[in-house]
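> Take a look and give me a structure for this.
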Amino acid sequence: MTTNIAYHSNDPNTGLSQTKDNEKYKMYISDTGIFITLAFKDKGVTENVTYNKLLNDKLSANLGYVYENMIAQMLRASEKQLFYHTIPINNSKKYYEIDFLITDTHKISPTKIKSSGYRTHASLDAFCDKYSDRIQNKYILRT
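Purely as a prediction, here's the structure:
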């Protein structure tokens, strides 16, 4: 119970577990406090000044992964299973990614976590273009 696993949905639709890819997954730490300690552990002990700067929004770091971990923890606490989806970009090794897929009535709601300073949401746009008939709501959570 120390990790939350988000599985890739190969064909996102209601019943996400039916299209779960057991070979593709992302792992999140169940305790965001431990995650932060590990993420900023440059030596034997993470100093309190790091936590103070983080809490006061004075830490100059991309915290998107921290917020993504927090959302994963919140979704699991509300008894939701974690799923995500990727779409290849022009047959390259790059891809668009939807961080979380949430079942919403008889459709799905894609959720994207963005760090501050973002200007576009190409992943969400590509997902909505491809699966428009399956979408109930779309969410962007911005830090």
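> Only C-alpha atoms from now on, for both contacts and neighbour counts.
OK.
> now the helices for the chain?
Using DSSP state H, the helices of the chain run over 32-39, 48-55, 64-77, 122-130.
> Just the buried positions in the third one, please.
It stands for helix 64-77. Neighbour-count burial for helix 64-77, with 16 or more other Cα atoms under 10 Å as criterion, is recorded at Tyr65, Val66, Tyr67, Glu68, Asn69, Met70, Ile71, Ala72, Gln73, Leu75.
> Which strands or helices does the lengthiest strand in the chain pack on?
If you go by DSSP state E, the chain has its longest strand at strand 20-29. On a contact count with 3 or more Cα pairs under 8 Å, 6 or more residues apart in numbering; DSSP states H and E, strand 20-29 meets strand 3-9, helix 64-77.
> now the angle between strand 3-9 and that strand, please.
150 degrees (axes from the mean of the first three to the mean of the last three Cα atoms, to 10 degrees).
> Could you tell me the angle between strand 20-29 and helix 64-77?
Inter-element angle recorded for strand 20-29 and helix 64-77: 110 degrees (by the same axes, to 10 degrees).
> Alongside the first, I'd like the structure of this one:
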Amino acid sequence: MLGINYNKIASNSVGYKSEFEMQSMDFEEFLWAKGYGQDLLDELLEHMRNSTPLNQATMNVMNELFLDYCILGGMPKVVSTYIEQKKFQGTLQLQKELIEDYKEDIKKYVKGIDKTKVLNVFNNIPVQLAKENKKFQISKVAKGAKFKDYWGCIEWLNDSGIINICQCLHTPDLPLKGNYEDDKYKVYFKDTGLLIASLDEESQEDLRANKNMNVYKGALEL
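Here you go, the predicted model:
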């Protein structure tokens, strides 16, 4: 989150530096970490490109691994702990610690807008995904909350790499941005594991024990 602390940067040496955006591991990187080779990944990609089915045995394995990835997310320490122990034990505690670290960073680095409002938005993400209407509603974040007072908080979280904003479209035509419905959008944590770690204990247990992605009224359903 240090990258969002713009006011600390004295100058920008144009042409003398390269920028890289670091994110949590994606599914491909998760498979690498699990020891799967590039040949298999290339085969999976080829099937996707050609819209051809995998054989049932491979499909079963990949589906199981993808469910594990959704529950764990892609934070390196969480993934390495899972791989070393070959079970979920200990990963939830790491995820909860990361969530608390995010909250502490918000308190430390937010400048120019109300830190409490940013935290309110952050804490409301799993709450709003549990509702029948999963559209993010600023009016539900706090009593009397208005768009003009809170949109900057959502943008800050998006710029910091914590969340994804999923816009509703008038029509699914290119360019997609030209078809956004500005007042209809969902907000997710960028890392699925951290989203799941923020749910209530019963939902977490159902996910980890039974891999039931239909909890939270289908908000996490694949």
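> where does the TM-score land?
Here the TM-score for the pair of chains, by TM-score structural alignment, normalised by the length of the first structure, is 0.34; 61 aligned residues with a Cα RMSD of 3.1 Å.
> Can you lay out the helices of the first structure as JSON lines showing distance to Thr111 of the first structure?
Shown next, in JSON lines, are the helices of the first structure (distance: least, Cα to Cα, whole Å):
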{"stretch": "helix 32-39", "distance to Thr111 of the first structure": "19"}
{"stretch": "helix 48-55", "distance to Thr111 of the first structure": "24"}
{"stretch": "helix 64-77", "distance to Thr111 of the first structure": "10"}
{"stretch": "helix 122-130", "distance to Thr111 of the first structure": "8"}
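> still on that earlier bit, can you pull the buried residues of the longest strand of the first structure?
Lys20, Tyr25, Tyr28, Ile29.
> Chain neighbours aside, what residue packs nearest to the second one?
In space, and not counting its chain neighbours, Tyr25 of the first structure is closest to Tyr7: 4.4 Å by Cα to Cα, 6 or more residues apart in numbering.
> what does the last one give?
Leaving aside its chain neighbours, Ile29 of the first structure sits nearest to Thr3 (4.5 Å; criterion: Cα to Cα, 6+ apart).
> how many neighbours does the one you found have?
Other residues near Thr3 of the first structure come to 12 when the count uses other Cα atoms under 10 Å.
> That one against Tyr28, yeah?
Yes: the pair Thr3 of the first structure / Tyr28 is scored as a contact, 5.4 Å apart, by Cα atoms under 8 Å.
> joint contacts of the two?
Overlap of the contact sets of Thr3 of the first structure and Tyr28 (by Cα atoms under 8 Å, 6 or more residues apart in numbering) is empty.
> longest strand of the second structure?
strand 180-189.
> Which secondary structure elements does that strand sit against?
Under the contact definition 3+ Cα pairs under 8 Å, 6+ apart, strand 180-189 of the second structure sits against helix 115-129, strand 163-169.
> Point out the most buried one among the ones you listed.
The highest average neighbour count among those, using mean count of other Cα atoms under 10 Å, belongs to helix 115-129 at a mean of 19.
> on that earlier part again, can you tell which of the helices and strands packed on strand 180-189 of the second structure is closest to Ser80 of the second structure?
Counting by Cα to Cα, Ser80 of the second structure lies closest to strand 163-169 out of those; the figure is 22.8 Å.
> helices and strands around the closest one, which ones?
Strand 163-169 of the second structure packs on helix 147-159, strand 180-189, going by 3+ Cα pairs under 8 Å, 6+ apart.
> Can you add mean neighbour count and distance to Val121 of the second structure and give those back as CSV?
Shown next, in CSV, are these (neighbours: other Cα atoms under 10 Å; distance: least, Cα to Cα, whole Å):
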stretch, mean neighbour count, distance to Val121 of the second structure
helix 147-159, 16, 7
strand 180-189, 16, 10
